[in-house]
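Undergrad: need the 3D shape of this:
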Amino acid sequence: MNIACIAWGSLLYKPQPLKLASGWHPDGPHLPIEFVRQSDDDPELALALCEGFKPVPTYWAWLATRDLDTARAMLGEREQIRPGYPECVGSIPPVDGAEADPRIAAWMQRKGIDAVVWTALPAKFAGASGRAPTSEEAVAWLDSLQGEDRAKAEDYVRRTPAHIDTRYRRLFEKRLGWRPLRESYVTQRV
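TA: Next comes the predicted model:
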């Protein structure tokens, strides 16, 4: 079974320890993602799946495993998802009675992909899991960061590929001047 991974954020430029068997392709499914997750470990506002936001393009790559459990474990390790939270790693075929995301299932069928995994961490803001910040809260929080913390948060936003053009990102560009870097992750082998 060939297994792919869908990505949209730091996984594109920092995939380790996830083992890829290809570079990143820019024609992943369009999904509702936005800068709505305060990281537990880094001072950044990460991209996360969040219903209600405009679907944007994602990336995908083949994984160097043919076992879905191994693929889920690799992604969980990379994303520092504690054991016991299988819902935070999405997959098709789904596990533990989860429903398959029809957008991803349709994309897989068009691509001829057997199985896929993705990060399914929820929005999180001000310590509340499942809470997405408003655009004004997001820009105010980022603007409040200082020194190295601010530099790390800016780097995360700027390294996100330009075609992942979200409403919050446009506000970050306008208010903070954080424009995308001219890096390309397309079909890079990692």
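Undergrad: all contacts plus neighbour counts: C-alpha atoms, from now on.
TA: OK.
Undergrad: burial check on the residue nearest to D165 when sequence neighbours are not counted, number of neighbours?
TA: With C-alpha to C-alpha, 6 or more residues apart in numbering as the criterion, D165 has its nearest non-adjacent residue at 6.8 Å, and that residue is V56. V56 is surrounded by 17 other residues when neighbours are defined as other C-alpha atoms under 10 Å.
Undergrad: number of residues surrounding the nearest residue to L45 once chain neighbours are set aside?
TA: In space, not counting the residues next to it along the chain, L45 is nearest to Q38; the distance is 4.7 Å by C-alpha to C-alpha, 6+ apart. Neighbourhood size, Q38 [other C-alpha under 10 Å]: 24.
Undergrad: what sits against Q38?
TA: Counting by C-alpha atoms under 8 Å, 6 or more residues apart in numbering, Q38 makes contact with 44-46, 123-126.
Undergrad: Proceed likewise with the subsequent sequence, for comparison:
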Amino acid sequence: MNVEKPALKIAILGWGSLIWDEWPEFDKHHEEWLPGGPVLNLEFSRISESRKGALTVVIDNDHGAACDTQYAVSTRKNPDDAIADLRCREGTIITRMGYYFADGSRTCDPQVPETIAPWAAEKGFDVVIWTGLPSNFRAKTGKDFSITNAIDHLRSLLPEGKGMAATYVWRAPDFVKTKLRSALQIEPWFAGS
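TA: Presented below is the predicted three-dimensional model:
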């Protein structure tokens, strides 16, 4: 007798452009974004090449502030498909994908934040996936991430990069409250970008 396994309930976590940038190939495979995702340590500490040096928000356990996140339910039945959807959307490699399997059957390269397992259990998710891109600030600048160094980096960008940086920070959801964002929102040169 061939018994079909029940479909896994899969959540996708978001806190940045995943939420506001429309991407039809990705968006058609998940439901709407909902508040109430797990709290994660986030900071604008990744230098983005595609955004001309702008700083993007990532999980950063060294410099991040505890922030709320959002989640969307994947319409995929197979977690590999859901992970591939997000990987393609983010234009990255599989080792930069974060995922948590409640049954412990698989592990990922990015560290799984401690808030994810209890959140998944509370919400009834079998699998949780997220973009696991790390901070690359030190690797790209040769300097440790700090508010001063991050602002100096942003000031050094060409006008197009400054514009992209301002747009990214201002479009980030209100629940992403980091030290750098707070500092940038009072910088006259940044607010007027």
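Undergrad: of the contacts of Q38 of structure 1, which are still contacts in structure 2?
TA: For these, the subset whose aligned partners also touch in structure 2 (both residues aligned by TM-score structural alignment, their matches' C-alpha atoms under 8 Å) is 44-46, 123-125.
Undergrad: among those, which are in strands?
TA: Using DSSP state E, the members of those that fall in strands are 45-46, 124-125.
Undergrad: for the strand of greatest length in structure 2, the distance to its chain's centre please.
TA: For structure 2, the strand that runs over the most residues, judged by DSSP E, is strand 40-47. Distance of strand 40-47 of structure 2 from its chain centroid, counting by C-alpha atoms, centre = their mean, to the nearest Å, is 8 Å.
Undergrad: quick revisit: how about the residue nearest to D165 of structure 1, what's its partner in structure 2?
TA: Using TM-score structural alignment, the equivalent of V56 of structure 1 in structure 2 is C67.
Undergrad: hmm, back to that, show me which of the contacts of Q38 of structure 1 are buried.
TA: Buried residues within the contacts of Q38 of structure 1, counting neighbours by 16 or more other C-alpha atoms under 10 Å: 44-46, 123-125.
Undergrad: what is the most widely separated pair among those residues?
TA: Between any two of the buried ones among the contacts of Q38 of structure 1, the greatest separation by C-alpha to C-alpha is 12.7 Å, found for E44 and A123.
Undergrad: tell me which stretches of structure 1 form strands.
TA: 3-7, 31-38, 45-49, 55-56, 59-62, 89-92, 115-119, 124-125, 128-129.
Undergrad: reformat the ones you listed as TSV; add distance to S135 of structure 1.
TA: As requested, the strands of structure 1 are exported to TSV (distance: least, C-alpha to C-alpha, whole Å):
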stretch	distance to S135 of structure 1
strand 3-7	22
strand 31-38	9
strand 45-49	11
strand 55-56	16
strand 59-62	24
strand 89-92	26
strand 115-119	22
strand 124-125	12
strand 128-129	16
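Undergrad: looking at those strands, which is nearest to K19 of structure 1?
TA: In this view, the strands of structure 1 are compared for proximity to K19 of structure 1 by C-alpha to C-alpha, and strand 59-62 is the closest at 9.0 Å.
Undergrad: could you list the buried residues of that closest one?
TA: For strand 59-62 of structure 1, burial by neighbour count (16+ other C-alpha under 10 Å) applies to 59-62.
Undergrad: could you do stretch 89-101 of structure 2 as well?
TA: 89-90, 94, 96-101.
Undergrad: state the span of structure 1 onto which the longest strand of structure 2 is aligned.
TA: Residue span in structure 1 matched to strand 40-47 of structure 2, by TM-score structural alignment: 31-38.
Undergrad: how close does A151 of structure 1 get to W141 of structure 1?
TA: According to C-alpha to C-alpha, to the nearest Å, A151 of structure 1 stands 13 Å off from W141 of structure 1.
Undergrad: which one's more surrounded, those two?
TA: Between A151 of structure 1 and W141, W141 has the larger neighbour count (other C-alpha under 10 Å), namely 16 against 13.
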